[in-house]
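S.K.: output the structure for:
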Amino acid sequence: MHFIAIVGTNAKFSYNRILLRFIKNHFSDKATIEVCEIKDIPMFNENVPETDPKSVQQITAKIENSDGVIIGCPEHNHSVPSPLKSVIEWLSYRVHPLNNKPVMIVGASYHPQGSSRAQLHLRQILDTPGVNAKVLPGNEFLLGNVKEAFDDNGVIKDQQTIKFLEDCFNEFLTFVEAHQNALASNKGTQHEDGGVRWDKAYDVLVLGFGAAGATAARFAADKGAKVLLVDAAPEGHEGGNTRYAGQVVLTGYDYDKMMAYFKQLFGPIEIDEKILSVYVDGIVHMTEYFQKHLGVEQPVSYNRIHRDPDYQAFANGLSPEYPEFEGADTVDLTTVHDGYFDASLWKNLRKQVTDRGKQIDVWFASPAKHLIQDPVSKAVLGVQIQRGDSLVNIRARNGVVLATGGFENNQHYIQTFIGVPKLKVIGTLYNKGDGIQMAQEAGAAFWHMKSYEGYGFNTSFTFENSEEERGKFILDPWADLSHGSIFVAADDGSRYLREDEHGRHGHIYEHGSWHNPTVYEHPHLIFDEAQYNKIGKQKLPYPKFFDITIKADTLTELAAKIKADPVILEKTVKDFNEAAEKGVDAIFGRSADSMQPFGNGPFYATPLATAMLNTQGGAQRNEKAEVISASGAPIPHLYSAGEFGGINANQYNGGGNLAECLIFGKIAGENAALPKSDKSSVALEDDAPTATADFAIASDLQTASSDEIKLGENQYLGRSNAGIGGEILVRITVDEQQNLRDVEILKQSESGDVSAEALEKIPREMVTHNTYEVDAVSGASATSRGLKAAVKDALSQIEAKN
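M.R.: Predicted coordinates:
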């Protein structure tokens, strides 16, 4: 079993920390225990916008992925320490990882009675609505007189005390096992006859509202199914990685050539011929798909429009991404229109859902927690979903589709499956691997868990800035970061890649094939004063570049500041200078014209992070989009699509993930909608009264009506769908001379961290300059474009009126 042990204080020294470390070591043969600190978690503040602090998200993920939690609780003023209470506030506000989670409480105190009063209060807190933890009853481990309890190695001296702790821990193991068995037998509320108490029933449940989920939902609806589509993200943040993607879809025209191309992409990685055949067939018919299913009369072929060596480098490198492979000449990209990174495909897919509002209900901020299975046949009968503060059981008469995306924002999974210390996400913040635990509980087989795609400058980088949850996606070429007296240093100060290499979705060339580069904990750009001045002369694609850059007079001082080895860093600069002077980079092959020797100082370092677009791993699926069990047979009524268990592995061509979202989303939705004739051993009370639950049943999809908005004199409404999140609705106010006096944003679903500056700045600039034609905000071009179009629409009504 795997437990999380939370140190219930932010004090630098704590006997409760020593106690938890003893528990970790003493019981290492019975469970793996990770001791977690709360010192970096800020005090609870419900006014924090949109998303919780990163530290809260990290501890949430760890708790969710554990079998149980052990809390080391000190006692302050006869109660729980305020930092611990604050953490529990965070863990019961937007997220609820302690819900139904087994918890054991231990405590150490200077006084003979231990932390008894604090433990009692903590039990009461953990039992409150919104927390709803399952606290181990009847076992209180109270370590009093703690100053004398441990030896110099942090080991409890008294053997009777150890024996009592062992009894308590064994009780906790039994408690957790019983809890897991109860969940495995039935996730729902039990009737006396063994049935599940359902809160609501649909024909199909789709988990995840990105490209795959939206596609599955609309095709299930087109087959006559009543569909519930749920997403963990709040409204305005749905869309998964599709929302942030380039909107290009991999396309081909010759089946045999595309099959040959893909087999080279997979290389030595085995792939089932039947599922690959279905995937490739969908790719070579992608143009017809756009026309028939997306209503795009004239899909745009990248090859026909932008075969231009001076066009945007990212697009040139995608079609094809591996031009040396057999069959590469059939590779193309298809888009909704001649544009990129503007959410055009995502908005089309979202509209397919909203246009079917009578058939598809949508729940936002409603993460799926567990699949509910028949205990005999293992058929998936429904899903347990968190709706507000309630856990509700939703029946799926015909099928469930897992379209929950990858695990880019789950640090535990990244370290466990990919085996790297960390990666910086540049896509959605809501892909946390929710589908993995659900699929594991259902007995699914897994594949491609180590595969992931990246993107960034110098092959695969973004900037490490603690103020930013999402890394900055640097799309435009930034030659000054790879040309001149500059290189990338690993943790110890040495170089480890060719900085001027044109990567392929974050992959670099290595001995005959392309692989993700080694990921280090704190890599840096290293450069000198001349390069600093050179970078400063150009417009910065990342405006905060110099804010996060570190300066030092010597390399020894710089090494200390970035935690590198000074000897290694000095040798690296020396070797780099010699390679630049000779015009030969013998180790990494960087081009001679991109290297300039370093000067004598000062020196600079800018923190980097390896950027991640998406993971590929998840539950294995077959050609029918059925999820495969560990035994190799399909799990009845369970389907999947998209990047959760994506087909792509090893080497990747851009647009391939969006293609599989469309292809397998359609297959999954249509197959999930088919009526199922097999019988369940569980009583299914679809027609019985639903369980009493405090949650909203209705769909969250709302359409803003102009009739509900009050307009004063000289006020006009404007709309636009040019933003990244759908419709933007504004109300403008003009004076008697028709000069702009105010721009109010009444509705928008733009991405908060990406678009916040544009939403604040552009309306103000429009009023100041009395025009909608103002400069776009860097990094938020789609939002800028949408706002300007909405204000233009409002102004056009003045002209029509006159």
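
S.K.: make it CA atoms for all contacts and neighbour counts henceforth
M.R.: Noted.

S.K.: using the three-state scheme, assign the most centrally placed residue in the chain.
M.R.: Residue closest to the mean C-alpha point of the chain, counted by CA atoms, centre = their mean, is residue 431 at 2.9 Å. Judged by DSSP: H, G, I helix; E, B strand; the rest coil, the three-state class of residue 431 is coil.

S.K.: what sits against it?
M.R.: Residues counted as contacts of residue 431 (CA atoms under 8 Å, 6 or more residues apart in numbering) are 240, 404-410.

S.K.: got it, and residue 493?
M.R.: 559, 564-566, 568-569, 572.

S.K.: wait, residue 197 touches residue 382, no?
M.R.: No. The pair residue 197 / residue 382 is not scored as a contact, 11.0 Å apart, by CA atoms under 8 Å.

S.K.: now for the protein: which helix has the highest residue count?
M.R.: Using DSSP state H, we find that the single longest helix of the chain is helix 159-185.

S.K.: which residues in the stretch 501-650 of the chain form strands?
M.R.: For the stretch 501-650 of the chain, the strands defined by DSSP state E, counting those that start in this stretch cover 508-510, 513-515, 524-528, 550-552, 603-612, 614-615, 618-619, 626-628, 634-640.

S.K.: tell me what whichever helix or strand comes after the longest helix of the chain is packed against?
M.R.: Sequence order places strand 189-190 as the next helix or strand after helix 159-185, per DSSP states H and E. With contacts defined as 3 or more CA pairs under 8 Å, 6 or more residues apart in numbering; DSSP states H and E, strand 189-190 has these neighbours: strand 196-197.

S.K.: elements contacting the strand it packs on?
M.R.: Against strand 196-197 (3+ CA pairs under 8 Å, 6+ apart) you get strand 189-190.

S.K.: and for the strand it packs on, what's in contact with it?
M.R.: 196-198.

S.K.: now neighbour count and distance to residue 630 too, for the contacts of residue 493, in JSON lines please.
M.R.: Formatted as JSON lines, the contacts of residue 493 follow (neighbours: other CA atoms under 10 Å; distance: CA to CA, whole Å):
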{"residue": "559", "neighbour count": "21", "distance to residue 630": "49"}
{"residue": "564", "neighbour count": "22", "distance to residue 630": "45"}
{"residue": "565", "neighbour count": "17", "distance to residue 630": "46"}
{"residue": "566", "neighbour count": "19", "distance to residue 630": "50"}
{"residue": "568", "neighbour count": "16", "distance to residue 630": "48"}
{"residue": "569", "neighbour count": "23", "distance to residue 630": "48"}
{"residue": "572", "neighbour count": "17", "distance to residue 630": "49"}
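
S.K.: distance to residue 490 added to these, as TSV?
M.R.: Formatted as TSV, these follow (distance: CA to CA, whole Å):
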residue	distance to residue 490
559	11
564	8
565	10
566	13
568	10
569	10
572	11
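
S.K.: second input sequence below; structure requested for side-by-side comparison:
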Amino acid sequence: MNKGGIFLSEECDVVVLGTGVAGLTAALAAAHSGSSVRIYEKSSLIGGTSAMSGGIIWMPNNHLQEFAGVDDSREKALAYLESLSLGQIDSDMASTFVDKGPEMLQWIEKVTPCSFHIIDNYPDYHPEHPGGLPQGGRSLDNGLFALPELGEWATKIRNHERGNPVMLTETPLGGATVTPDRTVLGERSDKGQIGMGLALVAGLLSGLLDMGIEPQTQSQASQLINTSEGVTGVTVMQGGKPIDVKARKGVIIATGGFEWNSELVRTFLRGPMTAPAGSPENTGDGLQMAMEVGAKLGNMRNAWWVPVVRIPGEELFGHPSVRLILLERTRPHSIMVNKYGKRFTNEAGNYNAMGGAFHAFDPHKFEYPNEPCWLIFDHRHKLDYEVAGCRAGEQTPEWMFSDNSIEGLALQIGVEGATLRETLTRFNRHAAEGSDPDFHRGESAYDTFNGDQSIEGIQATLQPLDTAPFYAVRIESGSLGTNGGPKTDVSGRVLSLAGGVIPGLYAAGNAMAAPTGMVYGGAGGTLGPAMTFGYIAGMTAASQ
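M.R.: Below is the predicted model of the structure:
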């Protein structure tokens, strides 16, 4: 068989593009279904944004809940997603995620070294909504993995040199107030054990390597091979030369989002996103290839939003890097204000919901008044908590503004001093009374979980800022990844603009239109659906 008279140089049953958790899971599913599989990665490193993440999986009605005494059900999970959907979730896709996700999870534990456990008391991101779980049970951590077990592949995983010998449950992000002692950490380091996203990617990769399947790196897919029969392969660039790969059963796009493609960001996203936090290789390759063959698109306005700080001069993988602002804004003695010195949101709300606050548009001034904004905190906060990688204590880095007075701080950051003083006075008065009538900070179980776990009640997140000096850090609207792309059916098959499906083409992860729409259900709300639809796409393609 040929294309333009040139014989295809490689051939297999299923081709997978991308090595994040969606792609790795898809490859595993296809291979275990008896198909020959080739998996290609654009970068020299595998794992994508997944390897940079906390590695948490959000999975309603999972098999671990029974042993933990968690009261969950299919009905609760679907009610929860529907309560947050704003009409943007396809009910069939949501049902498929809820139904097939737990199956996928148990299967992964059987065919790979991955093992999972519930993060105790980690609430859903909107726990008070119908079907939400304030006491948690849906967010799952994964166990440690010894990287030396991968041999030469250990150094081919993105971020491997930054691996830590802890699971997320053992950090403040997972609700821990005490981390493992030095002896335990030393023993783990000696074994090369790592946790979080690195461990999850390593476990999935291990499962593939055990089957004799090795990802091919520095192999960027450039074009789908589309015939009258549908998608029958893909052209991959290796060493500057194009190689046509025939896929007898299908091509699965799992190439991540498009957050690093400024043109696509301007074209599709609903509002400012100035600081991408995912893998720099996420430039929309899969999206553009799917568009070329007539794919129907969905959810293109949305991303997994997150507030971030840029540290001058910091780079990662050759690109400007950012630091996520997660716990800093939820802990006491802090607020966020916009360019006019006014609060504009519940600072302790989940990071994805912050996107809505950043994108509030003032039609009179014709601007986004809340982007960028400022994290303001006092000396007690500075002494007790880390901020954007700056350890708790007296030291003040150059990128952090500081002054002994609120008015002096306002002058430094270009905010009206009287307005900032008024904002702070009002906040402090109500915080001292244990309330936030303006934005209801501390009322949700999620708010206090992400506050100071050593403090009980609303004070874990809500206390006055009244101890000089005062500090400010500039916050931008960032993204963990975009979540729009080719729409699929419940089997992971890409839908066509002309109607029906595009034969031979599948999508999963951030490369597809998110099955949960704009909803980030809880910690791991990206990886859970990504792995589930990777599993589905791999199984479906292999069955052709």
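
S.K.: got a TM-score for the pair?
M.R.: The TM-score (TM-score structural alignment, normalised by the length of the second structure) is 0.71; 443 aligned residues with a CA RMSD of 3.4 Å.

S.K.: list residues touching both of residue 197 and residue 382 of the first structure?
M.R.: residue 393.

S.K.: higher neighbour count, these two?
M.R.: The neighbour count for residue 197 of the first structure versus residue 382, taken as other CA atoms under 10 Å, is higher for residue 382 (31 against 23).

S.K.: now the more buried one, what's its secondary structure?
M.R.: Per three-state DSSP, residue 382 of the first structure ends up strand.

S.K.: the first structure: which residue goes with residue 259 of the second structure?
M.R.: Structural alignment (TM-score structural alignment) places residue 259 of the second structure against residue 408 in the first structure.

S.K.: wait, doesn't residue 564 of the first structure sit right on residue 521?
M.R.: No. Taking contacts as CA under 8 Å, residue 564 of the first structure lies outside contact range of residue 521: 11.3 Å.

S.K.: what's the overlap in contacts for those two?
M.R.: With CA under 8 Å, 6+ apart, residue 564 of the first structure and residue 521 have common neighbours residue 491.

S.K.: which stretches of the stretch 251-400 of the first structure form helices?
M.R.: Secondary structure of the stretch 251-400 of the first structure by DSSP state H, counting those that start in this stretch: the helices cover 255-266, 273-284, 286-293, 302-305, 313-316, 344-354.

S.K.: buried deepest among the ones you listed, which one?
M.R.: helix 344-354 (a mean of 22; mean count of other CA atoms under 10 Å).

S.K.: so where in the second structure does that one end up aligned?
M.R.: Helix 344-354 of the first structure covers residues 199-209 of the second structure once aligned (TM-score structural alignment).

S.K.: how much does that stretch stray from the first structure?
M.R.: In the superposition with the first structure, the average deviation recorded for stretch 199-209 of the second structure is 1.4 Å (mean CA distance after the TM-score superposition for the first structure).

S.K.: contacting residues around that stretch?
M.R.: 20-21, 24-25, 27-28, 47, 50-51, 55, 111-114, 142-145, 147, 150, 154, 157, 214.

S.K.: repeat the analysis, applying 6 Å as the threshold.
M.R.: Stretch 199-209 of the second structure has contacts (CA atoms under 6 Å, 6 or more residues apart in numbering) with 47, 112-114, 144-145.

S.K.: likewise for stretch 525-543 of the second structure?
M.R.: By CA under 6 Å, 6+ apart, the list of residues contacting stretch 525-543 of the second structure reads 21-22, 25-26, 29-30, 35, 57-59, 101, 249-250, 491-492, 508-509.

S.K.: count the residues that sit near the counterpart of residue 465 of the first structure in the second structure.
M.R.: Using TM-score structural alignment, the partner of residue 465 of the first structure in the second structure is residue 311. Here the number of neighbours of residue 311 of the second structure (other CA under 10 Å) works out to 18.

S.K.: what's the spacing between residue 311 of the second structure and residue 487 of the second structure?
M.R.: Distance of residue 311 of the second structure to residue 487 of the second structure, computed by CA to CA, to the nearest Å: 36 Å.

S.K.: so how far is residue 617 of the first structure from residue 649 of the first structure?
M.R.: 9 Å.

S.K.: who has more neighbours out of those two?
M.R.: Set side by side, residue 649 of the first structure and residue 617 show more neighbours around residue 617, with 27 against 22, by other CA under 10 Å.

S.K.: OK, contacts around the equivalent of the more buried one over in the second structure?
M.R.: Aligned by TM-score structural alignment, residue 617 of the first structure pairs with residue 484 of the second structure. Residue 484 of the second structure is in contact with 298-300, 512-513, counting by CA under 6 Å, 6+ apart.

S.K.: mind checking how far residue 484 of the second structure is from residue 268 of the second structure?
M.R.: Taking CA to CA, one finds residue 484 of the second structure at 9 Å from residue 268 of the second structure.

S.K.: what residues are shared contacts of these two?
M.R.: Residues touching both residue 484 of the second structure and residue 268 (CA under 6 Å, 6+ apart): residue 300.

S.K.: contacts only, for residue 138 of the second structure.
M.R.: 58-60.

S.K.: what's the counterpart of residue 26 of the second structure in the first structure?
M.R.: Aligned partner of residue 26 of the second structure by TM-score structural alignment: residue 216.

S.K.: my read is its match is in a strand, agree?
M.R.: No. Per three-state DSSP, residue 216 of the first structure lies outside any strand segment and is helix.

S.K.: do I have it right that residue 18 of the second structure meets residue 254?
M.R.: Yes. Using CA atoms under 6 Å, residue 18 of the second structure is in contact with residue 254, at 4.9 Å.

S.K.: re earlier: so which of the helices of the stretch 251-400 of the first structure comes closest to residue 60 of the first structure?
M.R.: helix 344-354 (28.8 Å; CA to CA).
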